[in-house]
Structures are given as structure tokens and as C-alpha cells.
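>>> got a predicted structure here, sequence first:
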Amino acid sequence: MSLDYLEAVVVGAFQGVTELFPVSSLGHSVLIPALVGGRWARDLDVSAPESPYLAFIVGLHVATAAALLVFFRRDWIRIFGGFFSSVRYRRVETPAERLAWLIILATIPVGIAGLLLEHVFRTVLGKPLPAAIFLMVNGLVLYLGERLRRRAEPEPAAGVDPPTEVFAAVDARTVVMPAVAESADDRLARMPARRGVLIGAAQILALLPGISRSGATMVAGLTRGLSHEDAARFSFLLATPVILAAGAVKVPDLVGPLSTGIHGQILAGSVASFVSAYVAVRFLTRYFHTRTLTPFAIYCGLAGLGSALWLTLA
């Protein structure tokens, strides 16, 4: 197997965009080589054991997470500060402290599931036809999420619910600000822990190639009363440690024998992934101020159906 620079840059750019757009990066990483065919299908097989393509994908994931860290750098500085102050003073009181622990708790389910199931799902289901089918399912999930959100009774703002036991030490007098005057992070910080964990657990679905991480978490957030803007922001904040952790676990692949001879391609693809991911998150944080998941649902349905027909009939 070889990997040329054109393949590296194209796949890297698609990774950066599709990781953050609710359309499944893993699904596209499986489908694009299969649809192009020929050398691409041989070189870029994510389901093949001990494939150098896996080392390449690790580099792209790390670059995508780096783009998220850079874009949300002010948020993460506050979140890290909140975590360390919480540990130092043994409290969970400020919005930064609450948000830090909310992200930690919400990340635990997908972390455990990833360690147990990632290899099985990738090798068994990481093939073109299952990816096309799951991409159609992803479109249906996005569409139903929008429908359920519109039919649901309006819920209170994210922090109105009573805090759970994890945040029992919070003084109620510190959370009486009007929602209009709050920042997005403050609104998310007031979310009950059980709701945050439920939204974070939706990331487990993204282990299936074709199901989007950001799409699953956004739908979970929308159906639990978050706005599109807050659901997208929480999704991106949750994705950052998960993607970084996945990359850290696979670092031996990135620096080991699997990457031999393709270090330049990994670097080129990672740069493309970083740039495209930064542009994507910048666009989406503005897009979801006023718009919905419906266009992405339509795209996933049509792309999945078209890919399945091409793979079975061509």
C-alpha cells in the first residue's frame, strides 16, 4: 500500500470538514476511496488490519482536534482554569467549574465504548456498503431530530432544572442571571449533569461508520431543549477531548512502523485537515445561529442512497 500527496490532501480536507459537519467523517473516509475506485480503494482501506492508512487517519484526527482547540482557545482556558480551581478548592460553583466537570462526565461513556468497541466496529462495519447504509440512517436521525424538536413542548433554559447530586454544592444564588445576558458557556454550564451525560453518550453512535458524532450530539441536545447554537457549541466542546484521546491512544500507529514512508503525506494531510476543520467550525458556529440540520439530513440521505446504489449496481 502507498499513499500519494493528492490522496493525502483530499482525504485530509474531507476529514476536517466532515468531522465537524454532521455528515460523518468516518463514513466519508470509507466511501470516498471506494467510490473513486482503483488505487484509492486499495490504498485507503480503513477496515484493513495493520494498514498505514490508520496511521494517516490518526494524524488527521489530531489536526482536527488542534483546530478545535485553537478556535475555542478562550473557552478552553476558562474550562481548564475552572477544573484546576475546582480541584484546588474542592468545589463546583462557578460556571467554568461546572462546565469543566460537565464535559468530563459527558465524555466518560464514549471513552469506555470506544476502548471496547472501536476496533470491532471499524473492521466489521468499516466497509463501503455498511457505511452508505449508516449514512442514510444518519440523515434520518437528523431529520427526525428536527421534527421532534419542533413538536416538543418548549423546555426551560439549560440551567433552570434543579442541579443534580454532582453539583449539589452549588449555591442557588449564583445562578439567577437572565438567560439573555448569559454567554453560551454559562448557559451550558447550568445544564443538569444527567442531561449533559445523555448528550455526551450520543457520541457512541459515531463509532458506526456513517453516523456523525456532531450530528448525534446535536440531535440529543435539540431534543433535550438546547437551541441549535448551544447544541452545536456543546457538541464541538465535547468532540475535542474525545478526538484528542482517540489520537493519543493511536499514537504508536502514528510514530511506529505503520507510518514508515508516509510521514510527508501525513503532514500534508494533517495541514489540510487543520485548515478545513478551522474553516468548518467557524462557518458552523455562525450557521447555527439561525439555521437547522435539515440540509445536512437531505445530503446524508441522498449521498448514502446514491453510494449504496453505485456500490451494488456498478
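Cool, got the structure.

>>> every contact and neighbour count from this point should use C-alpha atoms.
Noted.

>>> helix or strand right after the host helix or strand of Val70?
Val70 belongs to helix 52-71 when assigned by DSSP states H and E. For helix 52-71, the succeeding helix or strand toward the C-terminus, using DSSP H and E, is helix 73-89.

>>> so which elements touch that following helix?
Applying 3 or more Cα pairs under 8 Å, 6 or more residues apart in numbering; DSSP states H and E, one finds that helix 73-89 contacts helix 95-125.

>>> and the next element down the chain from the helix it packs on?
The first helix or strand that comes after helix 95-125 along the chain, using DSSP H and E, is helix 128-151.

>>> what about Ala132, how many neighbours?
Under the neighbour criterion other Cα atoms under 10 Å, Ala132 is assigned a count of 29.

>>> burial check on the residue lying closest to it once chain neighbours are set aside, number of neighbours?
Leaving aside its chain neighbours, Ala132 sits nearest to Gly304 (4.5 Å; criterion: Cα to Cα, 6 or more residues apart in numbering). Residue neighbour count, defined by other Cα under 10 Å, stands at 27 for Gly304.

>>> quick check: buried residues in whatever helix or strand Gly304 lives in?
Per DSSP H and E, Gly304 falls inside helix 294-313. Taking 16 or more other Cα atoms under 10 Å as the neighbour-count basis, helix 294-313 is seen to contain the buried residues 294, 296-305, 307-308.

>>> cool, and stretch 144-151?
Within stretch 144-151, the residues that count as buried by 16+ other Cα under 10 Å are Leu144, Gly145, Glu146, Arg149.

>>> kindly reformat those residues as CSV containing distance to Phe234.
Formatted as CSV, the buried residues of stretch 144-151 follow (distance: Cα to Cα, whole Å):
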residue, distance to Phe234
Leu144, 20
Gly145, 16
Glu146, 17
Arg149, 17
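
>>> what about versus this one:
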Amino acid sequence: MDWLQLVVLSIIQGITEFLPVSSSAHLILPSQLLGWDDQGQAFDVAVHIGTLLAVVYAFRHEVRAVVSGWTRSVVRREPNAEARLGWLIILATIPACIVGLVFEHQIEQYTRSMLVIACTTILFGVVLWYADEKGRRILPMESMTWRQGLLIGLAQALALIPGTSRSGITMTAALLLGFNRQDAARFSFLLSIPLILAAGGLKTIDLIATGADAHWSDMLWGIVLSFVSAFLCIKLFLSALDKIGMLPFVIYRLLLGAFLLFVAL
């Protein structure tokens, strides 16, 4: 992998992992337009590590409180708000894990085309606009019920279809359920931690099992660049979200989807 490819793919992964614009839609563009070869599984693991470290660091205080509270609730039977949030995150993670394990091969075989990605990019962009416009945007994350957590988790499972956007669909679900923009985004970002950890763990196991070559310098730079870009993206997104809303991302998704359709057809 040359230096330009490494930098571009690392930054794309870091930014699009958390914006509601679909990382899969963006990661196919360089290869399609520039003829780049697949970056390989080792590099995928590296950039996922970078984005995982970024979201954990960005929400380090919340993560520490949730882990501590959840541990106390399990060990000492001491219920608290942080433990409840931890259980909600676990509950909302289960649907995507089940769907991913059961339908992994079908998803890989039938949904990886540019046409599918173009259609889902447009479709779920429109749904995001509707949720942001029609949602009440008043509920705090602390008021989330088990039913609402499960519904957001079920929505997250849809993100296994390329072009959907994991962050986009979970924010969409939270907005439709009445949560405010900041807490919809915060829950989406916290929800990404176990899923990225699980996906990265599975890819690492597969990497070891297949004995694929790992270019350690590329992996190190991938981690660093994806970490920096993801961290800055999270901070800028949250600071601007209440001012700009979701409309700029909706418009971008529609334009991107139209371009992908043009290329695919």
C-alpha cells in the first residue's frame, strides 16, 4: 500500500465511522475511481483499533462511570444509573451480533454491490431527515427504557447492510423515539464501542488463523491516523450538531447516493 492510499483510507475510516454518512459507501469510492487494490484485513483491523481508541478516549469519563457502575451492579448488587446504561448498551448490541453471526455469508454475497450501497445511502438518508424533522427531540438518554434500547439495537442490526451507516441508523431510531440530538448521538457513539470491539476481535482471530501478512508500519500509521481523524470528528460533530442538525448530512447522502447510482448504472 502506498502512502497516499494509507492516509486517505485511514482518514475516511476515522471520519465516516461516526458521521451518519456510511463508511462502506466511502471506502468503495477510492478503489472504484482510482483502481486501488483491497487494503487487506490487517489494515482493516488497524483502522478499527484507531476508531475504537478514539471513541473510548472521547467518552472516557462516561465509559469509566458505566464500567464501574455496571461492575458494582453485578458484583455487589448495587443498581445505579450508570449500570442501567451499561445494560442498555449490552441489550442494544445483541441484535446486530445475532444477525451478523447468522446471516454473515448472505450479507457478504448479496449486499456488497455498489447499486445496493447507492440505494441504501439514499433511502436511509431520507429516513434520517424524517426522524430529525418529525422527532420530538426532548428526551434525555437517562430516560431510555428497555424497549427503546432494544428498538435502537434492532435498528443497528440494519447497518450490516452496506450503505446504511451504523451511526446514522442508530441516531435515526433514537430521534424517532423522541430523544434529543445530543443524546441520540452520545448513545450511538457509546453503542459503537462493543460492536467495533467485537468486529475487530473477530477480524483479528481470522487474521491469525489465516496467517495473513501484516505490514506493521502501515498498521501503526493506520491506527494513528484513524484515531486522530475519528476523535476530531466526534468532537466537531457534537459541538455543531444542535446548530446544523442532520440536514447537511442528509443532503450529502443524497448527492453521494446519486453519484454511486450514476457510476453503478
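Nice, I can see it. Not measured: the values here are computed from a predicted model.

>>> thinking again about what came up before, what does the residue nearest to Ala132 of the first structure align to in the second structure?
For Gly304 of the first structure, the aligned residue in the second structure is Gly257 (criterion: TM-score structural alignment).

>>> picking that back up, now for the buried residues of helix 294-313 of the first structure: which two are most distant?
Looking at those by Cα to Cα, the two members farthest from one another are Thr294 and Ala308, with 21.2 Å of separation.

>>> how about stretch 80-90 of the second structure: buried residues?
Glu82, Ala83, Arg84, Leu85, Gly86, Trp87, Leu88, Ile89, Ile90.

>>> quick one: distance of it to the chain centre.
With Cα atoms, centre = their mean, to the nearest Å as the basis, stretch 80-90 of the second structure stands 20 Å off its chain's centre.

>>> residues in contact with that stretch?
Outside of stretch 80-90 of the second structure, the residues that reach it under the criterion Cα atoms under 8 Å, 6 or more residues apart in numbering are 65-73, 142, 146, 149-150, 190-191, 194.

>>> tell me the one of those residues nearest Trp36 of the second structure?
Proximity of the contacts of stretch 80-90 of the second structure to Trp36 of the second structure was ranked by Cα to Cα; the top entry is Pro194 with 30.5 Å.

>>> list the residues that contact the aligned partner of Ala92 of the second structure in the first structure.
Under the alignment (TM-score structural alignment), Ala92 of the second structure pairs with Ala106 in the first structure. The contact partners of Ala106 of the first structure, by Cα under 8 Å, 6+ apart, come to Gly196, Val197, Leu198, Ile199, Gly200, Ala201, Leu238.

>>> now Ala106 of the first structure: closest residue in space, sequence neighbours ignored.
Computed as Cα to Cα, 6+ apart, the closest residue to Ala106 of the first structure that is not its neighbour in sequence is Val197, at 4.0 Å.

>>> how much space separates that neighbour from Ala280 of the first structure?
Val197 of the first structure is 25 Å from Ala280 of the first structure, where distance means Cα to Cα, to the nearest Å.

>>> what about Gly261 of the first structure, which SS state?
Assigned by DSSP: H, G, I helix; E, B strand; the rest coil, the conformation of Gly261 of the first structure is coil.

>>> what's Ala202 of the first structure aligned with over in the second structure?
In the second structure, the residue paired with Ala202 of the first structure is Ala155, using TM-score structural alignment.

>>> tally of neighbours for that match?
Burial measure for Ala155 of the second structure: 22 neighbouring residues, criterion other Cα under 10 Å.

>>> how much space separates the closest residue to Ala113 of the first structure other than its chain neighbours from Arg91 of the first structure?
Nearest residue to Ala113 of the first structure in three dimensions, chain neighbours excluded: Ile204, at 6.5 Å (Cα to Cα, 6+ apart). Here Ile204 of the first structure is placed at a distance of 30 Å from Arg91 of the first structure (Cα to Cα).

>>> show me which of these two is the more surrounded one.
Ile204 (22 against 17).

>>> doesn't Pro109 make contact with that one?
Yes. Contact status for Ile204 of the first structure versus Pro109: in contact at 7.5 Å, counting by Cα atoms under 8 Å.

>>> what span of the first structure lines up against stretch 191-198 of the second structure?
Taking TM-score structural alignment as the measure, the first structure aligns residues 238-245 with stretch 191-198 of the second structure.

>>> just to revisit the earlier point, against which helices or strands is the helix holding Gly304 of the first structure packed?
Applying 3+ Cα pairs under 8 Å, 6+ apart, we find helix 294-313 of the first structure packed against helix 25-36, helix 128-151.

>>> at 7 Å what do you get?
Contact analysis of helix 294-313 of the first structure by 3 or more Cα pairs under 7 Å, 6 or more residues apart in numbering; DSSP states H and E lists helix 128-151 as its packing neighbours.

>>> surely Val17 of the first structure meets Tyr278?
No. Judged on Cα atoms under 7 Å, Val17 of the first structure makes no contact with Tyr278 at a distance of 8.6 Å.

>>> cool, thanks, signing off.
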